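> what follows is a predicted structure for the sequence shown.
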Amino acid sequence: METFLIRALQLILSLSLLVIIHEGGHFFFARLFKIRVEKFYIFFDPWFSLFKYKPKNSDTEYGVGWLPLGGYCKISGMIDESMDTEQMKQPAQPWEFRSKPAWQRLLVMVGGVLMNFLLALFIYSMILFTWGDRYTALSDMTMGMKFNEHAQEIGFRDGDILKSADGKELTRFNMDMIRSIVEAREVTVLRQGEEKKILLPELSLLDVAKEDPMFVDVFYPNVVDSVLPDGGFAKVGIQKGDSLVAFNGKEMTSWNEFLDNMAELKAKAELDKKTSAAFTLVYSRAGVRDTVDVQTDDKFKVAVIGGLVDYKQRTLSYGFFESFPAGVALGVNTLKGYVNDMKYVFTKEGAKSVGGFATIGSIFPKVWDWQRFWEMTAFLSIILAFMNILPIPALDGGHVLFLLYEIIARRKPSDKFLEYAQMVGMFLLFGLLIWANFNDVLRFLF
């Protein structure tokens, strides 16, 4: 319950900030061009609001709605989510959106997207300024990588050190590295001191990301680091420095495999409604092998720590002014990666992977971590900016599309057309929202 509350609080705080900044972008340009803003709301307020306040001598009512699906800025003289068509039947007024030149209306509509993107760049810059850029270089991972069965069928081998993908150097173990491998036709690795080239078939990042064990992971040696008293390993005499070489008759060369075998053992035992499990383990000490039968506790643990590697963490530190170009580069790279991955949404598996608020909330850490919080907020700001600029009616991008048509064709679409387009867009968006959250429910139940 505590984990749920921490994640929920982070999600609400993050989305509230993003909504304020997004709608603030619309508000800023509207007021810059002397367009009246009737309402500025965080969250939606059908039938009633949680809070509202209208300053004296102000045209704008500020408030907080009860439906946490975003927010809105009600601008006079335009067809938006408020569907205030009665206002559009009245003669146009100088302070209304529809009375302004197309270029001003265009800036009002892109204002939200612009502010979200700038916010992401600013957050990324401040993250780099505050915490620096910490990473483990692939060149420092001298034990190489651990590859699953699928990757080994392609040609990878445990211990391979990744060098390049389609001639582009691979430098860090992160999502960009995996994306580069998936999209490459040829990957170069260092294997036992020699460079080897591996030809790759066409892969899907979505499929690779779902594989368990992971397609590629850090290689952890199959060596015991410490044994806790009274645990399953201690009871059979296994000691620090012992190597684990076989699990229920299956050979092992890494700690990764031991953890995978333990997970399979637990899953099978739980399926059989057992509260613990036993397995046969072969270990090696000073070159001499021995076989023991190990019993787990009632949480399927054996009280052992192993597979430790001491890869040094590199940190790039940035001064205040240095952080801005680095933050811009990080933000642009994040946007490119997200846009590139959008193609998977339009596949059958991609549609199933779309998630709602539960999925978004799950990306936040289980404990409060400010660095992780700001990283996720910046990422969500990138997503919000990109999704809103898509040329879909009811989104900012839909309004931009019709304004560009007006600028090129030199005539406005009719109000009736805009009204119908808004209704269609809202229908599509609510359908997507229902589908995304329905997927969350299915994941929870099954």
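That came through fine. Values in this document were obtained by computation on a predicted structure and should not be read as measured data.

> hey, let's count contacts and neighbours off CA atoms from now on
Noted.

> I'd assumed residue 290 was in a helix, is it?
No - judged by DSSP: H, G, I helix; E, B strand; the rest coil, residue 290 forms no part of a helix; its state is strand.

> what is the burial count for it?
12 (other Cα atoms under 10 Å).

> again, but for the one 4 residues further on
The burial count assigned to residue 294 is 18, neighbours taken as other Cα under 10 Å.

> could you pull out the strands for the stretch 301-446 of the chain?
304-306, 314-316 (DSSP state E, counting those that start in this stretch).

> any chance of these in CSV, plus distance to residue 71 and mean neighbour count?
Shown next, in CSV, are the strands of the stretch 301-446 of the chain (distance: least, Cα to Cα, whole Å; neighbours: other Cα atoms under 10 Å):
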stretch, distance to residue 71, mean neighbour count
strand 304-306, 48, 18
strand 314-316, 38, 12
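
> of all the ones you listed, which lies closest to residue 46?
strand 314-316 (48.5 Å; Cα to Cα).

> for the closest one, packing partners?
strand 133-135 (3 or more Cα pairs under 8 Å, 6 or more residues apart in numbering; DSSP states H and E).

> what do you get if the cut-off is 10 Å, keeping everything else the same?
Judged by 3 or more Cα pairs under 10 Å, 6 or more residues apart in numbering; DSSP states H and E, the packing partners of strand 314-316 are helix 102-131, strand 133-135.

> here comes the other one, which I'd like you to weigh against the first:
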Amino acid sequence: MEIAIKLSQFLLSLSILIILHELGHFIPAKLFKTRVEKFYLFFDIKYSLLKKKIGETEYGIGWLPLGGYVKISGMIDESMDKEQMALPPKPWEFRSKPAWQRLIIMLGGVTVNFILAFIIYIGMVYFYGDIYVKNDSVKDGVWVTNPVVEKAGIKTGDKIVSIDGEKVERFVPAVSLDILMSKKVVVERNGEEKTIDLPVGFIGKIIDQDKKSVITLRLPFVVAGFSAGSPNDKQLKPKDILVSIDGKPTKYIDEVTPILEPNKGKSLVAVVLREQKLTNVSLQVNKSGKLGVQLGELETDNLEKLGYYKFNNVEYGFFESIPIGMQKGFDQLAKYGKQLKAIFTPSTGAYKGVGGFAAIYNVFPDSWSWEAFWSITALLSIMLGVMNLLPIPALDGGHVMFLLYEIISGKKPSDKFLENAQMVGFVLLISLLLFANGNDIYKAIFHK
């Protein structure tokens, strides 16, 4: 069932992005009276799942869900239709249109991608508002769960002050990504500020660890269930919150292990919060220094009631949502640009995190959440827009590059040159696709 939910979200998101991107090409092509021969969701190599011709255009759904396309008459694209290009240009063909019209047609797809992302962010601000914790209210600092981060110098209990010179006002999940992409972090430790210069290759080392978390809020030790052969399945109950062990406070999960480690195989007295009452229990520490329990999480309202954090939930009216949603879109666009720069800088090691369709599939949660779905779709829309603008022949950005050259110089590249450029671009894209999906396969085999 979980696989079906993830797959449904993945295919729905992909379908929305592909159809709207291709509509961005289709609509201006039609407005400029350019013939569109095909409009396809997914690729129809050899055969189609569905197809229907309406007017001059064949609409269909292919069987290979790796993208989609519109085939525009008289345009050198991945179809490499040399027979059509060898004939004299027809008035309805792409190559017969003025350069400015061809430029608008080529920019239509990425324009729709960016517009869609901003509309989604505006809608999310309006429907969901903002939920965050004020950074200065994180009194006991953050929880560092990744050894690479700890080795870099950020410790559990540190308070994050600024990231690359920008003061952190709100603690939200994005703070973790901001640190990952940063060069310098200022923390407060024992009342003193300390500047931490993150090492070269920090991103790559995080990816090698295959742990998504960089830092997070410190959370209570909540019992969700028990491991097989647990020595404490009778003493503890689900939803118990560990308050202390052996007389030592355990407000947070990270305070439990240092107490258990030196007491392997021993029995310790603990206090748990059970149904709003403090209860004494005797716990057995196993030979691995564990209690044999599965950890759970508390809802935000319960964390507030217990005095851990104050979650601020800000709601916005429709007109208030527009500038805030736009700003979120611009922020996400800037962050993705920074990530892309890191990927193309080998020393960062960020290229190790490049993923293909399996990586995108795994981003979606295994339970249906419209908030998560639209958030991921907005991000994917920005990614699709930016990637398509790269000046690589066979991508929209490659066509735009040659059109701008034509507009500025007044000289149109020859069809032979464009055909060769298309082939080079196609080889580059296949190489990138193989690398990204090869990364997915490598992680599936070696990072289990």
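In hand now; what should we look at? What you are looking at is a predicted structure, and each value in this text was computed from that prediction instead of being measured.

> overlay the chains and give the TM-score.
The TM-score (TM-score structural alignment, normalised by the length of the first structure) is 0.82; 418 aligned residues with a Cα RMSD of 3.6 Å.

> circling back to that earlier point, just name the most buried of the helices and strands packed on strand 314-316 of the first structure.
helix 102-131 (a mean of 22; mean count of other Cα atoms under 10 Å).

> average distance between it and the second structure?
The superposed helix 102-131 of the first structure is, by mean Cα distance after the TM-score superposition for the first structure, a mean 0.7 Å from where its aligned residues fall in the second structure.

> the second structure: matching residues for that helix?
Aligned using TM-score structural alignment, helix 102-131 of the first structure spans residues 99-128 in the second structure.

> and the closest residue to residue 220 of the first structure other than its chain neighbours, how many neighbours does it have?
Using Cα to Cα, 6 or more residues apart in numbering and skipping residues adjacent in sequence, the residue nearest residue 220 of the first structure is residue 307, 4.7 Å away. For residue 307 of the first structure, the count of nearby residues is 17 (other Cα under 10 Å).

> my read is that residue 307 of the first structure contacts residue 143, right?
No - proximity of residue 307 of the first structure to residue 143 does not meet the contact threshold set by Cα atoms under 10 Å, at 11.5 Å.

> mind listing the shared neighbours of the two?
Taking Cα atoms under 10 Å, 6 or more residues apart in numbering as the criterion, residue 307 of the first structure and residue 143 both touch 219, 220, 221.

> surely the first one meets residue 147?
Yes - distance between residue 219 of the first structure and residue 147: 8.3 Å, which falls inside the contact criterion (Cα under 10 Å).

> give the residues shared as contacts by these two.
Here residue 219 of the first structure and residue 147 have 158, 159, 160, 256 as joint contacts, going by Cα under 10 Å, 6+ apart.

> compare the residues you listed and tell me which is most surrounded.
Of these, with other Cα under 10 Å as the count, residue 160 tops at 24 neighbours.

> residues in contact with that residue?
Contacts of residue 160 of the first structure (Cα under 10 Å, 6+ apart): 141-147, 188-196, 219.

> give me that answer again for 8 Å
Counting by Cα atoms under 8 Å, 6 or more residues apart in numbering, residue 160 of the first structure touches 143, 144, 145, 146, 189, 190, 191, 192.

> what's the ChimeraX syntax to select whichever of those are buried?
In ChimeraX, this line selects whichever of the contacts of residue 160 of the first structure come out buried by 16 or more other Cα atoms under 10 Å:
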select :143,144,145,146,189,190,191
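
> excluding chain neighbours, what is closest to residue 18 of the first structure?
Nearest non-adjacent residue to residue 18 of the first structure (Cα to Cα, 6+ apart): residue 381, at 6.3 Å.

> meant to ask about residue 379 of the second structure, not that
Once flanking residues are discounted, residue 379 of the second structure sits nearest to residue 117: 7.0 Å by Cα to Cα, 6+ apart.

> again, but for residue 360 of the second structure
Excluding the flanking residues, the one nearest residue 360 of the second structure by Cα to Cα, 6+ apart is residue 10, at 7.5 Å.

> now for the longest strand anywhere in the first structure, which elements pack on it?
Criterion DSSP state E: the longest strand present in the first structure is strand 37-53. Applying 3+ Cα pairs under 8 Å, 6+ apart, we find strand 37-53 of the first structure packed against helix 2-32, strand 61-75.

> what range in the second structure matches the shortest one?
Using TM-score structural alignment, strand 61-75 of the first structure corresponds to residues 58-72 of the second structure.

> give me the residues contacting the matching stretch.
Stretch 58-72 of the second structure is contacted from outside by 14, 18-19, 22, 25-26, 29, 34-45, 47-53, 77, 79, 93-94, using Cα under 8 Å, 6+ apart.

> about what we covered before: okay, the helices and strands packed on strand 314-316 of the first structure in a markdown table with distance to residue 354 of the first structure next?
Below are these laid out as a markdown table (distance: least, Cα to Cα, whole Å):
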| stretch | distance to residue 354 of the first structure |
| --- | --- |
| helix 102-131 | 22 |
| strand 133-135 | 29 |
